[in-house]
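Q: Here is my input; please provide its structure:
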Amino acid sequence: MAVIGIDLGTTNSLGCVYRNGKAELIPNAYGSYLTPSVVSMTEDGKLIVGQTAKDRLITYPERTVSSFKKDMGTGRSWKPGEKSFLPEELSSLVIRSIVEDAQNYLGEEIEEAVISVPAYFHDEQRVAVKRAGALAGIHVERIVNEPSAAALASYFTANEEQNMLVFDFGGGTLDVSLVDCFDTMVEIVSVAGNNRLGGDDFDRLIAEHFLREHGVARQQLRAQEYAVLLKQAERCKKLLSEQEEVVMHAMVGDQVYESTYTMDRLFEESKALLKEIRQVIGRALKDGKMTIHDVDLVVMAGGSSKMPLIQKYIRHLFHKAPMVQGNCDELIALGLGLVCGVKERKEEIKDYILTDICPFSLGVATINEADPDRAYMANIINRNTVLPCSRVRRFYTASDQQDYVVVEVHQGENTYAQDNLLLGKIEISVPPKPKGKEAVDVRFTYDINGILMVDTRVVSTGVVKTHIISQKIPEAELEERVRELEKLKVHPRDLSENQQMMERLEALYQEVYPEQKEQVQQMIRTFEEFLDGQNPRQIQGYRRYLEKAVSMLEYYDPFEEEFDASESDWDLWDEEEAQDPDNEETDEEKYWKKEGDDHSWTS
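A: Prediction:
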């Protein structure tokens, strides 16, 4: 019985197996490696998956669903027809389809699958993926981050020691990973991502601008008309990779509209999306403590990485042509096939080690004396820590004669615990003593499969308890936050300038290095104390200090050393010349610094 890898994508999904010394993609019943992640329900209640379902997006849009991967682990339901389904239930149908294709292709039963997820998926989303596998009747022990799989596939082919940046841009998600490749090690250094940004956003953007150009409101379109418009937008996007100009047609009611698209126009309308992409790359570089000069190779993965606009933008940022290896949308699946080979201890690949990291910080809630209803997040394992890992931190009682401690386990980067994902609560009995005279050591042990073990030890008694937080994450929704009563007079914390500063501090806390988090958290505590004191002069003085301190901490642009991208010129490239990696400097001058170009970047 074989183990297969499944790249469960937002737009398409693929299967792969390791045999005969290599990773081998698995074709579906249509002879294609790509199975659309689409589900449709017929009028008689039958479910259709894959290409046939995708074809019904136009004809039966109200009975067909796609892109449901974005909502994994959220509890949101989708309704392809009369019945509602959770995203993991819909995903299980896609997984089942790929497993059946694999069994038909390989002629043997499939006992286990290794499934990829976006690197920035949190625990509930990862658990939902495992649940989808279980619903499909397949055992899923290992979850692999998509950029990690792509990095393994690239390194296994090139076998060259280097610092690699994997740019994984799919239909609905963006992941960027810095990877250190040496010997038989593929070590993830840092990850950053956006689970709500993908190639589908460019389709919607083209459609929205098309409607705006012709003065048509979205509400005027029937579901079927809008589905056709999105299809035309996707076609326009793809054709721009082959020709300089594309005419896009769409019918609304009895009226036919048309617009002409060029790469220049697509760039102009996509500036906001490109800025989001740059921010994710910058965050990965910052967390990995690297500059663009430290990156030896940029690897493009994910179907949306095939867009010439995206490849050109990456070339612009890094001053070098990215590596586009075969079909970008197959790279992750090939990496998963290699992971299967490692898991099955195949001779040619058994010594390869793929390390991964914790994409989000893990910590516990601690008391906030200035605002007891908003507990602080105290990190125990910081984001980008190499897995597996084990960390311990000591916490003290907060009140006299306290006889129990509640350990709230959270995941996320926000300064306040309630703004992060609650993974579980643990109640521990402690001997009643004066405030601060009793302590509990809390140890987190986190493995590569996403299983979190929490050990608590009461310091005075030595009593140790172990709790496993893994696949049975509580699914009940968090209670709504208690809102403060509206005050007759405006409290200083409600003034816009103070709210803005607090928002900057909270955002900064998410972005700084782990060793700087305590400094920022102390700034937040002190600012809250001044706000509670309600002395305008003291608040103003401390806010002025914060303006300087925060500006110094939050100012970082990994791209600025080489150029100011906000002032660089945009110019279309010649595809043939752009493929020449030996003339990069001349290409940069030709494609980006051409005099007389009207188009400029906006940050």
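Q: use CA for all of it now, contacts and neighbours both
A: Will do.
Q: Residues touching the helix or strand hosting K54, excluding its own?
A: Here K54 sits within helix 51-59, counting by DSSP states H and E. Applying Cα atoms under 8 Å, 6 or more residues apart in numbering, the contact partners of helix 51-59 are T35, P36, V38, V39, S40, T64, V65, Q224, A227, V228.
Q: ok, the closest residue to the third one other than its chain neighbours - how many residues close by?
A: Spelled out, it's V38. Excluding its sequence neighbours, the residue lying closest to V38 (Cα to Cα, 6 or more residues apart in numbering) is S66, at 4.6 Å. Residues lying near S66 (other Cα atoms under 10 Å) number 24.
Q: V38 too?
A: Neighbour tally, V38, other Cα under 10 Å: 28.
Q: was I right about it contacting P61?
A: No: the pair V38 / P61 is not scored as a contact, 11.2 Å apart, by Cα atoms under 8 Å.
Q: Please enumerate the helices of the stretch 451-600 of the chain.
A: For the stretch 451-600 of the chain, the helices defined by DSSP state H, counting those that start in this stretch occupy 496-511, 514-533, 536-554, 575-578, 584-592.
Q: Here is a second sequence; please produce its structure as well for comparison:
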Amino acid sequence: MTLSNLPIGIDLGTTNSVVATVSDGGFEVVPNARGDKKTPSVVSYDQDSQSVFAGRQADNRAIHHPEKTVKSVKRHMGTDETFSLGPDQYHPEEISGLILKKLIEDAGNELNRPLSNAVITVPAYFSDAQRRATKRAGEIAGIDVDRVLPEPTAACLAYGLQSTAGKRVLVYDLGGGTFDCSAVKIDDGVIETLGVDGATDLGGDDYDSLIVNWVADTIADEYGSPPALNNPKVNQRLFGAAKEVKHELSSRTSAIHQLPFLELQNGDTIDYELNITRGEFAEITAGPTQETIDIMNGFLNDLGLTPSQFDDVLLVGGATRIPAIRSAVEQFFGQEPRTDLNPDQIVALGAATQAAILNDIEVPAVSTTNIVPSTEVSQGEAAINEGSNPILIDALPRTLGVELQEPKTNDTYFQPLIQSGESIPARAEINVTPVRAHQTKTRFTIYQGDEGTLEGNDEIGELVLGPYPPKELDEYSQRATMEIDSDGIITFTAVSLDADVSDTTEIETRFNREEETLGGTNPDLPALHR
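A: Sure, this is the predicted structure:
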């Protein structure tokens, strides 16, 4: 493959997305049509022109057209939720497909070449359905997804850590809508994920919500009525203001944001000045910050590791710019976390690295141009050595198992097959017997989770084996096999060993919309407004 037709790496984020690729001089972030290094993960529908906007234009429309704008769709990936854009309903992976289409079109124009392949990153804690939805989004956008790569693994690749020996690294990844913590062992070109934990509903958006609630309470105390948060336009204005002060407080000790003609719930309007200090922000948002620390603490306890046993702590995701988060992480680990690469771009650069490796392209050094936020980093510190393509070993984020039934009591229970933390790809088998004699079908229900009960875990699919010839109980012989590939995609197969012809069926997960068309009626993505 030549440089004229190279794959790209995409960090498909909750709030913003980033594209990176390999170039003659190394790896680089590809700017969008506006020249920006990141693109808002937002889609909006314009009724007048009956066209769809994605990126910054869509984000700019959110205040005046919130009911026609979709944000933070990453939090809904793998679900059955739908979103209205014009006359049609869209699934989360279809909205993400529109975002990816925007990213691919802009990057292709910037690079002056067609783009057909990509590595797309996901939170390490994403479920099978969420990973499948992400891969489907890429297919909807018109590209082949070479791999769905966990974000912490991408971060290690971007830092070039595979060139180190005998190092243990903790990746703290807090984006707009998700949180991951991953323990990674790096030795002799092998990057092995020891385990992952996190929350798919915890991120920078939650900090914005807390600031909005604080502003609403402050206004209610001062004016006798809170803002009209039930008005979508007022809601968007306040969330936009919260995001602005959050960003400003990353580099300043106080922030001011003007909100003229702000509508209150009682119908009045006020000119409000949002004035907040860094200390107030830290106090208001202490809850989610502490939640990330609690998750990490429990995670390390489960692994049998202590904070002092890590050689490096990497901060990934735009929310890690918040000073209170950096302080909390430093206090927990007893060392200053690494912040020498732009946390918004690390994951995309790592994805581009993996894309090059998968296409047998010799991995050049990561270019530090435009990715160092403040202090200069030596090329040796941020470089990936040529000719040293690493071996990646990821870990299963949540246990996979099946529902079995105790024949004497008829009680059902969760039987783990592949435990969380096990290296993937992985495979496990179990021999089973039907519950009743003369049975001709066996139903397997598949679960994912780390709770001991069926109710505490997520049902992700089922398989029905059969029909097969009826027999006495002691004459049946069946085997079930669970497999998970390097993308984290799960396959479940069952075989009737005693039948004349083996019967094998693959599981259909709860996310299975490959044959559906966009919006239920449209065979293709709508054209994006340029």
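Q: returning to what we had before: show me what the residue nearest to V38 of the first structure aligns to in the second structure.
A: Under the alignment (TM-score structural alignment), S66 of the first structure maps onto K71 of the second structure.
Q: One more: E408 of the first structure?
A: By TM-score structural alignment, E408 of the first structure lines up with T445.
Q: how about its match, what does it touch?
A: V402, E403, E459, G461, E462, L463.
Q: if we can go back for a sec, any idea how far A124 of the second structure is from the match of S66 of the first structure?
A: As judged by Cα to Cα, to the nearest Å, K71 of the second structure and A124 of the second structure stand 21 Å apart.
Q: again with S388 of the second structure
A: Counting by Cα to Cα - S388 of the second structure and A124 of the second structure are separated by 24 Å.
Q: So if I had to pick from the two, which one is more boxed in?
A: A124 (30 against 15).
Q: Please say which position in the first structure that one maps to.
A: Counting by TM-score structural alignment, A124 of the second structure lines up with A119 in the first structure.
Q: Isn't that match up against F360?
A: No: A119 of the first structure lies out of contact with F360 (Cα under 8 Å); the separation is 9.7 Å.
Q: buried stuff in the helix holding K54 of the first structure?
A: Of all the residues in helix 51-59 of the first structure, those buried under the rule 16 or more other Cα atoms under 10 Å are Q51, A53, K54, R56, L57, I58.
Q: possible to save the residues you listed as CSV with distance to G337 of the first structure?
A: Compiled in CSV, the buried residues of helix 51-59 of the first structure are given as follows (distance: Cα to Cα, whole Å):
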residue, distance to G337 of the first structure
Q51, 23
A53, 26
K54, 26
R56, 31
L57, 31
I58, 34
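Q: Now flag whichever of these is closest to T184 of the first structure.
A: Relative to T184 of the first structure, the closest of the buried residues of helix 51-59 of the first structure is Q51; by Cα to Cα it sits at 38.2 Å.
Q: any idea how far the counterpart of the closest one in the second structure is from E110 of the second structure?
A: In the second structure, the residue paired with Q51 of the first structure according to TM-score structural alignment is R56. Distance, R56 of the second structure to E110 of the second structure, using Cα to Cα: 17 Å.
Q: With Y45 of the second structure instead?
A: Relative to E110 of the second structure, and taking Cα to Cα, Y45 of the second structure is found at 25 Å.
Q: In terms of neighbours, single out the busier of these two.
A: A direct count of neighbours by other Cα under 10 Å for Y45 of the second structure and E110 places Y45 higher, at 25 against 14.
Q: Who are the contact partners of that one?
A: S51, V52, F53, A58, K68, T69, L85, G86.
Q: Out of those residues, which sit inside helices?
A: A58 (DSSP state H).
Q: Name the helix or strand for N163 of the first structure, please.
A: In the assignment (DSSP H and E), N163 of the first structure maps to strand 162-169.
Q: let me redo that: D264 of the first structure
A: Counting by DSSP H and E, D264 of the first structure is part of helix 263-269.
Q: And that helix, what does it pack against?
A: If contacts are counted by 3 or more Cα pairs under 8 Å, 6 or more residues apart in numbering; DSSP states H and E, helix 263-269 of the first structure sits against helix 199-213.
Q: okay, the angle between the helix it packs on and strand 162-169?
A: For helix 199-213 of the first structure against strand 162-169, the angle by axes from the mean of the first three to the mean of the last three Cα atoms, to 10 degrees is 50 degrees.
Q: In the second structure, what range does helix 199-213 of the first structure match?
A: Going by TM-score structural alignment, helix 199-213 of the first structure sits over residues 204-218 in the second structure.
Q: how distant is that stretch from the center of its chain?
A: Remark: stretch 204-218 of the second structure is offset 23 Å from the chain centroid, using Cα atoms, centre = their mean, to the nearest Å.
Q: if we look at it, which residues are touching it?
A: Counting by Cα under 8 Å, 6+ apart, 174-177, 226-227, 238-239, 242-243, 246, 274, 281, 284-285, 288, 318-319 sit against stretch 204-218 of the second structure.
Q: Turn the contacts of Y45 of the second structure into TSV, columns for distance to T21 of the second structure.
A: Rendered in TSV, the data for the contacts of Y45 of the second structure read as follows (distance: Cα to Cα, whole Å):
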residue	distance to T21 of the second structure
S51	30
V52	27
F53	24
A58	25
K68	33
T69	29
L85	31
G86	34
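Q: which among the contacts of Y45 of the second structure end up buried?
A: S51, V52, F53, A58, K68, T69, L85.
Q: Make a PyMOL selection of the buried ones in the contacts of stretch 204-218 of the second structure.
A: Selection command for PyMOL covering only the buried members of the contacts of stretch 204-218 of the second structure, criterion 16+ other Cα under 10 Å:
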select buried, resi 174+175+176+177+226+227+238+239+242+243+246+274+281+285+288+318+319
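Q: Now L417 of the second structure: closest residue in space, sequence neighbours ignored.
A: Leaving aside its chain neighbours, L417 of the second structure sits nearest to G401 (4.8 Å; criterion: Cα to Cα, 6+ apart).
Q: so the one you found, which of the three states?
A: Using DSSP: H, G, I helix; E, B strand; the rest coil, the three-state assignment for G401 of the second structure comes out as strand.
Q: What about it, how many residues nearby?
A: Neighbours around G401 of the second structure, by other Cα under 10 Å: 23.
Q: shouldn't it be in contact with R427?
A: No: between G401 of the second structure and R427 there is no contact under Cα under 8 Å: 11.6 Å.
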